[in-house]
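>>> Structure, please.
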Amino acid sequence: AKNISRGLESPATAGHLFTRNCGIDDVNAIFLSKMTTEAAEALAVNIVQGTVSNVFKTECLKRAHDLETQDTMVLSQSVTLKVDAPYVITVNIDTLDGLVNGVTFYLRQIIYGPSQEELIRPHVLLAEFEDQRVGNIARQFTNHGENLMPIYVQRRMIYQWHGRGLSVVRIQFQVTPAAAISAWKAQGGTY
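Down below sits the predicted model:
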């Protein structure tokens, strides 16, 4: 590793590497707050599956909402999106196409659409990968430009309440800001 003399600052675009997870979210939040590009907040949609009273469904949603990201198949409750910011994919999407956990990209465009709640929300993220081999197969089936790869929300079961026969499915983008990442993530480990 290269030592930086005291008094010198690293370039503003340089990523920050942490040996532990603490501090990563704070550095990413500060980095994103300084950006003046288009922004959106992608809020997860949690859906209760199973037949039971509304009281138990509400309790099940509360339990799922309170889970840490590591316990939700790495789908965050909320993801701050900023155009031109770096992000990292947190789950394997298509291993053959290089869309795997740990690959980084720059968010180039947010495509919005209506939701079931009649809200306008982010529906598709257009990503640009430094390595053009990543997402090459998927790009052949889209018309977003030869360098842009669409990333869609994922649907994953994040919580089961076995005693009540209920489960919660979360719908969310499988990405997180990558201005700061852990050494594990940088080495291809899990999020």
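>>> drop to CA atoms for contacts and neighbour counts, all remaining ones
OK.
>>> buried set for whichever helix in the chain runs longest?
For the chain, the helix that runs over the most residues, judged by DSSP state H, is helix 54-65. Using 16 or more other C-alpha atoms under 10 Å as the test for burial, helix 54-65 gives Lys57, Cys60, Leu61, Ala64, His65.
>>> Next up, the contacts around the fourth one.
For Ala64, the contacting residues are Ile158, Tyr159, Val168, taking C-alpha atoms under 8 Å, 6 or more residues apart in numbering as the criterion.
>>> Then the third one?
Leu61 makes contact with Asn46, Ile47, Val48, Val168 under the criterion C-alpha under 8 Å, 6+ apart.
>>> related to what we said a few turns ago, and the contacts of Ala64 as JSON lines, adding neighbour count?
JSON lines is the format used below for the contacts of Ala64 (neighbours: other C-alpha atoms under 10 Å):
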{"residue": "Ile158", "neighbour count": "20"}
{"residue": "Tyr159", "neighbour count": "22"}
{"residue": "Val168", "neighbour count": "24"}
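>>> can the buried residues of helix 54-65 go into a markdown table with extra columns for distance to Thr80?
As requested, the buried residues of helix 54-65 are exported to a markdown table (distance: C-alpha to C-alpha, whole Å):
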| residue | distance to Thr80 |
| --- | --- |
| Lys57 | 27 |
| Cys60 | 25 |
| Leu61 | 22 |
| Ala64 | 20 |
| His65 | 17 |
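>>> I have a second one here; can you model it like the first so I can compare?
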Amino acid sequence: MFVGVRAVFIDEISMLSAAILGKINYRLQQITGTYDQVFGGLHIILCGDFRQLPPVRATPCYTVPINQLGAPILWQSIDYFPLVRVVRQTDELFSRILTKIGDGLKLSVNNIKLIESRHKSESWCKENVPDAVRLFYSNFEVDSYNRKAINNAHNCIATDIMLGYSSNSERGQQQGKLHKMSVAETDGLPYMLPLAVGYPYMITSNINVGDGLVNGAIGVLRHIERQPADPAEAGPSTSTTSPPTKDEIITLWFEFPDKSTGASAKLKSRPYVLSKPNTLSVDWVPVYKKVVNITLTKTVKCKRKQFPCVPACAITIHKSQGGTFDVIVYKYSSKQPQQLVYVAMSRVTSITDCISSRRRTLLDFQTWARRKRLTNYTRYSH
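Take a look at the predicted model:
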């Protein structure tokens, strides 16, 4: 696989922890057999924006991993080249404002007035931009909004098979624990998935990385396919467990904004799609149920079968990192760190596409302690 490889590109470097960077270095040394050079002597090009959020519960890549204090910093072996041209934002003034926010610099009065002109009430947002993605700080706010936003939803309940329990009491206890776990803790498979056509959903696990069906991809649900009464009429399936029961939901069909997403999956399902011209479209991507094993204790496990997706009418700011949206409604709070504000506001290309649903001044962005942290990576590179 690495025969002839001379350079490795890694994007969204701000999401990469120091520990992962160390593992990449070690694996490249193993692959090339060159242990006396960092990254096995290969050229490594890291791209990203360090004004964004650092990895969750991990140290940034330009620091020393927590479990390797005193070890050399790999970042010091990398030359730093800042790129001054902003590609995502087409509005030059908006781009300059975002740079100030990201660097912790004080905004001018005119900058603040421009941002405050995008402050709208919740009722205005519901009436004028009902389909805009909502960005919230916490998972609780996201879940609450998604429950209210999706009307007439069908709740698709996961099939859970408990294994390794010694009594019904232990089984019930572990089931209760399982139902309280977050989607991240259950390998991207929710217990209850509200489904309704016409709403956006986010893929929560890597289905096919090469095909673009990856964790974080957002598409609109266009069709919910159920198991027909006649098994001969059933479409393609990837199920590795018992066959679906009558009327069970077997396939979700999504339309993604990037037409290259799911290109291979669309090609494979094309004959079946063409056989149902009044129901399906060749632009839709099929997503099937997935089976994962969830460890609860040393002995008790759960085999869960569910679709790897969640509603995405609202998502957390952390989840939005790396994405670009047509319009966002962002719930701003003066308590949020500047990196969070920067990531939220920079998800759109123009200030007119960024709407704040809360009236708060943005004057207090100059946080010197945070600014020092943001610029540490330039010091470590020399």
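>>> TM-score for these two?
After superposition, the two chains reach a TM-score of 0.83 (TM-score structural alignment, normalised by the length of structure 1), with 183 aligned residues with a C-alpha RMSD of 2.7 Å.
>>> ok so, going back, mean deviation (superposed) between the longest helix of structure 1 and structure 2, please.
Comparing helix 54-65 of structure 1 with its match in structure 2 after superposition yields a mean distance of 3.7 Å (mean C-alpha distance after the TM-score superposition for structure 1).
>>> measure the most centrally placed residue in structure 1 to Thr19 of structure 1 for me?
Centroid-nearest residue in structure 1, with C-alpha atoms, centre = their mean: Val175, separated by 1.7 Å. As judged by C-alpha to C-alpha, to the nearest Å, Val175 of structure 1 and Thr19 of structure 1 stand 20 Å apart.
>>> ok, the equivalent of Ser260 of structure 2 over in structure 1 - contacts?
Here Ser260 of structure 2 is matched to Arg133 in structure 1, going by TM-score structural alignment. Going by C-alpha under 8 Å, 6+ apart, Arg133 of structure 1 touches Asp97, Gly98.
>>> In structure 1, what residue corresponds to Ile294 of structure 2?
Aligned against structure 1 by TM-score structural alignment, Ile294 of structure 2 finds its counterpart in Ile158.
>>> before we move on, what about Asp131 of structure 2?
Using TM-score structural alignment, Asp131 of structure 2 pairs with Thr13 in structure 1.
>>> for Tyr199 of structure 2, same thing?
In structure 1, Tyr199 of structure 2 lands on Ala85 (TM-score structural alignment).
>>> what sits against its match?
Taking C-alpha under 8 Å, 6+ apart, one finds Leu32, Tyr106, Leu107, Pro177, Ala178, Ala179 in contact with Ala85 of structure 1.
>>> Can you tell me which of those is nearest Lys185 of structure 1?
Ala178 (9.7 Å; C-alpha to C-alpha).
>>> Contacts only, for the closest residue to that closest one other than its chain neighbours.
Leaving out its chain neighbours, the residue that sits closest to Ala178 of structure 1 by C-alpha to C-alpha, 6 or more residues apart in numbering is Tyr87, at 4.5 Å. Residues near Tyr87 of structure 1 by C-alpha under 8 Å, 6+ apart: Thr104, Phe105, Tyr106, Leu107, Val175, Thr176, Pro177, Ala178, Ala179.
>>> Against Val153 of structure 1, how distant is the fourth one?
It refers to Leu107 of structure 1. 14 Å.
>>> got it, and the second one?
When C-alpha to C-alpha is applied, the distance between Phe105 of structure 1 and Val153 of structure 1 equals 16 Å.
>>> Looking at these two, which is more packed in?
Phe105 (23 against 18; other C-alpha atoms under 10 Å).
>>> which residues does that one contact?
Contacts for Phe105 of structure 1 were tallied using C-alpha under 8 Å, 6+ apart; they are Pro86, Tyr87, Val88, Ala127, Glu128, Phe129, Glu130.
>>> rerun that using 10 Å as the cut-off
By C-alpha atoms under 10 Å, 6 or more residues apart in numbering, Phe105 of structure 1 lies in contact with 84-89, 126-131, 134, 149, 175, 177-178.
>>> Would you mind checking the residues you listed for buried ones?
Neighbour-count burial (16+ other C-alpha under 10 Å) applied to the contacts of Phe105 of structure 1 gives 84-89, 126-129, 134, 149, 175, 177-178.
>>> so which strand or helix has Arg373 of structure 2?
helix 368-374 (DSSP states H and E).
>>> Give the aligned equivalent of Ile249 of structure 2 in structure 1.
Aligned by TM-score structural alignment, Ile249 of structure 2 pairs with Pro122 of structure 1.
>>> what's the burial count for the counterpart of Leu99 of structure 1 in structure 2?
In structure 2, Leu99 of structure 1 lines up with Leu213, judged by TM-score structural alignment. A count of nearby residues for Leu213 of structure 2, using other C-alpha under 10 Å, gives 24.
>>> so how far is His43 of structure 2 from the closest residue to Leu213 of structure 2 other than its chain neighbours?
Once flanking residues are discounted, Leu213 of structure 2 sits nearest to Ile207: 5.4 Å by C-alpha to C-alpha, 6+ apart. For Ile207 of structure 2, the distance to His43 of structure 2 equals 29 Å [C-alpha to C-alpha].
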